[in-house]
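Student: sequence and computational prediction follow.
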Amino acid sequence: MGNIGWVQLLIVLVIVLLLFGGKRLRNLGGDLGSAIKGFKKAMDSDSDANKDAPPQKLEQQNQQQDNTSSETKQETTKEHNTVNKQ
């Protein structure tokens, strides 16, 4: 029951063709292809950038996280004190 046959696909294709028209479907197909190419290009450039960057040591990452969390705690305390004074 869940299988889609060629007859059902043909019916859907005819309905889509009637709704959008042939020229608009060609334009949509071209736009979709361009979007996919752009997405792949961005993914490839992102992975290339990650390969070129030297890996950080685990200690450096932990130290950065600790610094960020202590700064956040200090900012929260300052905001809390400011609210209490008002």
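Tutor: Cool, got the structure. Note that this is a predicted model, so its numbers are computed, not measured.

Student: C-alpha only now, for contacts and for neighbours.
Tutor: Will do.

Student: burial count for residue 43?
Tutor: Residue 43: 12 surrounding residues under other Cα atoms under 10 Å.

Student: now residue 46: how far from residue 27?
Tutor: Going from residue 46 to residue 27 by Cα to Cα, to the nearest Å gives 29 Å.

Student: please read the previous query as pertaining to residue 80.
Tutor: Between residue 80 and residue 27 the computed distance is 56 Å (Cα to Cα).

Student: the structure to be compared is supplied as follows:
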Amino acid sequence: MGFSIWQLAIVLGIVILLFGTKKLRNIGGDMGSAINSFKKAMKDGANDADSASDDKLESKDGKVIDAEVTSKEKDQA
């Protein structure tokens, strides 16, 4: 059920006739830049996630700070 080289050539010829080579070149360039920016964003996101997991609240002597924040309204009730 595969496509032969002749079927692909005919489809490519029809696409070129419909859109023209300049339009196809622009679409190809846009797709390439979109893929590159997506890959860059994925790499930046992975780097941000790695650096965020390394950040811990530590005091100057190296102890991890653990605290609970409460509001005054709850304490008075």
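Tutor: Right, received. Where do you want to start? Note that this is a predicted model, so its numbers are computed, not measured.

Student: quick TM-score on the pair, please.
Tutor: For this chain pair, the superposition-based TM-score is 0.65 by TM-score structural alignment, normalised by the length of the second structure; 55 aligned residues with a Cα RMSD of 1.6 Å.

Student: relative to the second structure, what is the average displacement of the longest helix along the first structure?
Tutor: The helix that spans the most residues within the first structure, counting by DSSP state H, is helix 22-52. For helix 22-52 of the first structure, the mean deviation from the second structure after alignment is 0.6 Å (mean Cα distance after the TM-score superposition for the first structure).

Student: and the following helix or strand past that helix, how far from the chain's centre?
Tutor: Remark: after helix 22-52 of the first structure, the chain's next helix or strand is helix 58-85, criterion DSSP states H and E. How far helix 58-85 of the first structure lies from its chain's middle: 29 Å, per Cα atoms, centre = their mean, to the nearest Å.

Student: got it, and stretch 18-28 of the second structure?
Tutor: Put simply, stretch 18-28 of the second structure sits 26 Å off its chain's centre (Cα atoms, centre = their mean).

Student: cool, and stretch 40-53 of the second structure?
Tutor: 10 Å.
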